[in-house]
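Participant: Here is my input; please provide its structure:
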Amino acid sequence: MNILQPTNPRKSDVRQSSKVKGSNYKVFQVFLIFLLAVSCASKEEEQQRPNILYIMTDDHTQQALHAYGHGLLDKVYFPNMNRLAKEGALFKNSFVTNSICAPSRAVLLTGKYSHLNGKIDNVTPFNWDQATYPKILQASGYETALIGKIHLEGKPQGYKYSLTLPGQGNYYNPEFIKNGEEELKFEGHCEALIPQFVIDWLDKDWDRSKPFAINYHTKAPHRNWMPEEKYLTLYEDQKFPFPKNFFDDYTGRGTAAREQEMEIVNDMYWGWDMKFEKNPFTGNESRLPAPFKRMSKEQMDAWNSVYGSPNKAFLDNKPMGEELAKFMYHRYLRDYLKVIKSVDDGIGRVLDYLEKQGLLENTIIIYTSDQGFYLGEHGWYDKRFMYEQSLSTPLLVRYPKEIQAGTVVEGMVLNLDHAPTILDYAGIPKPADMQGESWRQLAAGKPFPKRDAIYYHYYEYPGPHNVKRHYGVRTDRYKLIHFYHDVDEWEMYDLQTDPDEMNNIYNDPDYSQIQEMLHKRLRELRKQYGDSNELSQQFIDQIK
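Facilitator: Got it, this is the predicted structure:
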């Protein structure tokens, strides 16, 4: 048919043309309807994809969270964290693969063990060019943001927006790095600022045609525990009992437990940790002075009004022995809990915002920490060891569409599993090199194969706190640890009869079959995850 219309068409041509036009119009209508349906379906599908709020604190331990019921801190209650436990799932057996800050964050992002993602300790660089779950979410249509502490050098990748603390960051009047480039300084306390930055991004910058995925990372309760002004007096009138193994002499344990440098009484800094200008016993400046220079006069006056009198009383009396231990333990523990109170407030503010905006029910909220911490157990603070308090970490998850309120998950999970789980919730298959497994079915209370064992590997030695290199396996009842590098020592514990890990049973003949089973399982896990003595030696050589 001639597509050129005649100058003077005949009636029959006009009728034919009308028929063609009518036919084309109907086809066009059908096509429009199809496009509209597809568009609506895409928007509906996009709206149904859950938002993801991943909250990570730094050094928050299970025994400092009332929902875990450890009993040490019965008088301390964090309502917003406990709300997440009541309205969602609490994972009783949540563990990390390498109990130290930066490597733990690298495991979160990549879903791979430290020896594969390359971030074995706080010193070695992190390769941002490798695949991470935020990159995958962003490529699939999520609006991504990183706000708070990341503790990984380099420009963050996989985020539309980032506002991060440089390194460890500061509690008072902190600097932040915007999008990996521009440094900005803010007045105030970082645990009041960070949640407000989260809300601001949601309120002003988030493209609401897409689901969001936010990494909301706090500084607290990382050392040096500088409380907000409004909480300086909180818990000051409360007395806490020593953990029953606070005065541990490490009898029966190996070299690692005896030679560590993380004891509250012997290794804390009088300035940085205890908030004195000088060492009360020598009169010398503390190795790390109290970080008061960042504070305004008003902030410093508020600080002195609370800490000045107890510090003067201490200097007048200079207690020794158990009284010295009691003072240092309480100064540490109270400050640690005060900064967690600020974190809990921030979580509450973000939850309130999501609820007011009608976003709460379609948002998966994951609360965890980069590892656990010692609150005087074995006389310690800090982390690193494969003993329970630093190996375990809180994990609370709220998502009412799938998770029944008050769910308690007994199965063992790892921070290795968070990346594949988040991708699972987003409807995205995990990459083949991600070693973790999704815990989504566990959280939903559905039948799911449970892990029979987890694998752990710590590398940062020689280094801060002098904790020797070690790797090991933990089952639901037993634990086997190998300390290596400049020693060759094994420890084994029955967590059912010895939950405080005071009695090394490695050479106990009554446990010989258990020891054999654990060695076999350890070899299997090392093979499964691609770890070996040769790789460990490569890392040793690399650090040298």
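Participant: only C-alpha atoms for contact and neighbour calcs from this point on.
Facilitator: Fine.
Participant: residues near Leu288, how many?
Facilitator: Counted with other CA atoms under 10 Å, the neighbours of Leu288 add up to 14.
Participant: Quick check, it in contact with Trp272.
Facilitator: Yes. With contacts counted by CA atoms under 8 Å, Leu288 reaches Trp272, the gap being 5.4 Å.
Participant: All the helices of the stretch 101-250 of the chain, residue numbers only.
Facilitator: Remark: helices assigned in the stretch 101-250 of the chain by DSSP state H, counting those that start in this stretch are 101-110, 114-117, 133-139, 190-200.
Participant: Now do the longest one: which elements does it pack against?
Facilitator: Counting by 3 or more CA pairs under 8 Å, 6 or more residues apart in numbering; DSSP states H and E, the packing neighbours recorded for helix 190-200 are strand 143-149, strand 212-217, helix 321-356.
Participant: The structure of the following sequence is requested for comparison with the preceding one:
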Amino acid sequence: MKKFSLLFFVSIFLIGCEMSSKKKVADVSAKRPNILFIMSDDHAYQAISAYDTSLIRTPNIDRIAKEGMLFTNASVTNSICAPSRATILTGKHTHINGKIDNLTPFDTSQVTFPQLFQKAGYQTAMFGKLHFGNSPKGVDEFMIVPGQGRYINPDFITTEGDTIQKMGYATDIITDLSLEWLDKKRDTTKPFMMMYLHKAPHRPWWPKAEKFKRWSKKEIPEPTSLFDDYSNRGTAAHTAEMNILEHMLMSYDCKVYPEVLEEMGIETDPRNERLFNGVEMSRLTPEQLKEYKPILDSITADFKEHWPGMTEKQKMQWKYQRYMQDYLASIESVDDNVGRVLDYLEEKKLAENTLVVYTSDQGFYLGEHGWFDKRFMYQESFKTPLLIRWPNKITPGISNDEMVQNLDFAQTFLEAAGISAPNDMQGKSLMPLLTGNDDNWGRESVYYHYYEYPAEHAVKRHYGIATKKYKLIHFYYDVDEWELYDLTKDPDEMNNVYYDSEYSDIRERLKVDLKELRKKYKDSEELDTRFIEQYKEGQ
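Facilitator: Just a heads-up that it's a prediction; the model follows:
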């Protein structure tokens, strides 16, 4: 009897120890927040109703702002896809991490923040569009699209290194994969860091069929600068090749059948074949084609009926409508799916301990200045949406106008998780702003540098400094031109005041500040020259 009692009490003691150990593991993981990083590709802040309600309603993305913080002065360091992503992962400017443009290789010796999370005991995952490299470091499980990825029946590269095809619409599939991981593959004894990365709304803005049909009948309001003639701007604005009327492709972008263009002798750009005979249409199943064909027929019929008799102004307006209908339809699917993920966090009681971020890899032109695409340091390209929710840490429903950048994301996530950031990271943790300590922020200006020229869209190389009130830009390589904008008086950046004597003191002060920023971030004329020489050698 005594022996039985001893065994019984030992068993109870061991069970109690085991339960206590499990509770400690659970308690430790509960104290460290989960990180959910949501990023879409080319999602302009103007197309999020938390910023502007004139184009679209995005109730699910808006939830993040209503329950957290909306940043109104968030920007990027280099407004182009792969370099922006490299900056986010490393917390370093592109001239440091090596990814100065979409073609230059990323320096794989760079430490990324997922590696640091993984080392600190977080479970890490990535689903969707990375845009460079096929094996992201520090990620336990991933399924990423090759390169730009495809909207319809997309391919995915897996953790095992193979490529598989998933049937359906990319925005839905990326969400399905993310939810499947959260629900079935997540280690509940560990906090997680998941990157949920949408391909949409990147060009060619290919919507889901039912949204394509509905949005193709909508009329979208035009921006006031749609017919900008770039007067009082320098060479760069005049020579950029992103004008909707002149440079947007009729088939690839506007979805008019290429054979109809050939019949009408209107546009023979070979890139038009990419959408209908390569990039997207060739991937459709017969059932999917049946859904899309009536919409495409309708677009082409409208084009054939009206285009020949249109004025140049009317042609610009027609192409603008086609562009925005597809772009906004693609975003509506993103919003729907963000809602699915936020709902899941609520249902599984994960929301309270999860820091949620929604952003884009940069801004985008939605007809402002007559443009599409990005690349410039002008506002619509330079600024990026940033919404962050963190229950019990961030006061719900507030906005912040401090100068923050995608350079800051890595250090913010690391500090939130209690992980030390490497000394060579160049950003600044947003934690003081998230917790209401704005007085401890201390940043008055940010630095920008764009390199991809000569290249698609022909936006000249430039670097610059931006404050809340002013922006100074230097265009170089085959020009040597400066532009200065008063963002208070001229928020649309229509009037370069660099040569205005009224701004001479501001101009000279900003030049000094710009020089100091270049020094601070280890950028220089020597590096500019080196990158130019590398470009010429690679031609």
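Participant: Any idea what the TM-score is?
Facilitator: TM-score for the superposed chains, counting by TM-score structural alignment, normalised by the length of structure 2: 0.92, backed by 517 aligned residues with a CA RMSD of 2.1 Å.
Participant: Which one of the helices of the stretch 101-250 of structure 1 lies nearest to His470 of structure 1?
Facilitator: helix 114-117 (13.3 Å; CA to CA).
Participant: Over in structure 2, tell me which residue corresponds to Gln168 of structure 1.
Facilitator: Gln168 of structure 1 maps onto Gln148 of structure 2 when the alignment is built from TM-score structural alignment.
Participant: so that match makes contact with Gly133?
Facilitator: No. If you go by CA under 8 Å, Gln148 of structure 2 and Gly133 don't touch, sitting 11.6 Å apart.
Participant: okay, those two: which has more neighbours?
Facilitator: Taking other CA under 10 Å, Gln148 of structure 2 and Gly133 do not tie; Gln148 has more neighbours (18 against 14).
Participant: contacting residues for the more buried one?
Facilitator: Neighbour list for Gln148 of structure 2: Lys129, His131, Lys199 [criterion: CA atoms under 8 Å, 6 or more residues apart in numbering].
Participant: Can you say which of those residues are buried?
Facilitator: Lys129, His131, Lys199 (16 or more other CA atoms under 10 Å).
Participant: any idea what the first one aligns with in structure 1?
Facilitator: Lys129 of structure 2 is assigned Lys149 in structure 1 as its aligned equivalent, the criterion being TM-score structural alignment.
Participant: ok, its match - contacts?
Facilitator: Thr164, Leu165, Pro166, Gly167, Gln168, Gly169, His217, Thr218, Lys219.
Participant: Can I get these in CSV including distance to Met434 of structure 1?
Facilitator: Output for these, formatted as CSV (distance: CA to CA, whole Å):
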residue, distance to Met434 of structure 1
Thr164, 26
Leu165, 27
Pro166, 28
Gly167, 26
Gln168, 27
Gly169, 30
His217, 22
Thr218, 25
Lys219, 27
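Participant: Got a PyMOL select line for the buried ones in the residues you listed?
Facilitator: Applying 16+ other CA under 10 Å to these, the buried members can be selected in PyMOL as follows:
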select buried, resi 164+165+166+168+169+217+218+219
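Participant: between the contacts of Lys149 of structure 1, which is nearest Gly436 of structure 1?
Facilitator: Closest approach between those and Gly436 of structure 1, by CA to CA: His217, at 21.2 Å.
Participant: Alignment lookup: the closest one to structure 2.
Facilitator: Under the alignment (TM-score structural alignment), His217 of structure 1 maps onto Leu197.
Participant: Give me the distance between its match and Asp361 of structure 2.
Facilitator: According to CA to CA, to the nearest Å, Leu197 of structure 2 and Asp361 of structure 2 sit 10 Å apart.
Participant: what stretch of structure 2 lies opposite stretch 121-135 of structure 1 in the alignment?
Facilitator: Residue span in structure 2 matched to stretch 121-135 of structure 1, by TM-score structural alignment: 101-115.
Participant: give me every residue that touches Leu163 of structure 1.
Facilitator: Leu163 of structure 1 is in contact with Leu146, Ile147, Gly148, Phe176, Ile177, Lys178, Asn179, Gly180, counting by CA under 8 Å, 6+ apart.
Participant: mapped onto structure 2, which of those residues hold?
Facilitator: For those, the aligned pairs still in contact in structure 2 (both residues aligned by TM-score structural alignment, their matches' CA atoms under 8 Å) are Leu146, Ile147, Gly148, Phe176, Ile177, Lys178, Asn179.
Participant: residues in contact with the first one?
Facilitator: In other words, Leu146 of structure 1. Contact analysis of Leu146 of structure 1 by CA under 8 Å, 6+ apart lists Tyr159, Tyr161, Ser162, Leu163, Thr164, Ile214, Asn215, Tyr216, His217.
Participant: now do the third one
Facilitator: Taking CA under 8 Å, 6+ apart as the criterion, Gly148 of structure 1 is in contact with Leu163, Thr164, Leu165, Ile194, Tyr216, His217, Thr218, Lys219.
Participant: ditto for the last one
Facilitator: When the contact criterion is CA under 8 Å, 6+ apart, the partners of Asn179 of structure 1 are Lys155, Pro156, Tyr161, Ser162, Leu163.
Participant: how does it look with 7 Å?
Facilitator: Counting by CA atoms under 7 Å, 6 or more residues apart in numbering, Asn179 of structure 1 touches Tyr161, Ser162, Leu163.
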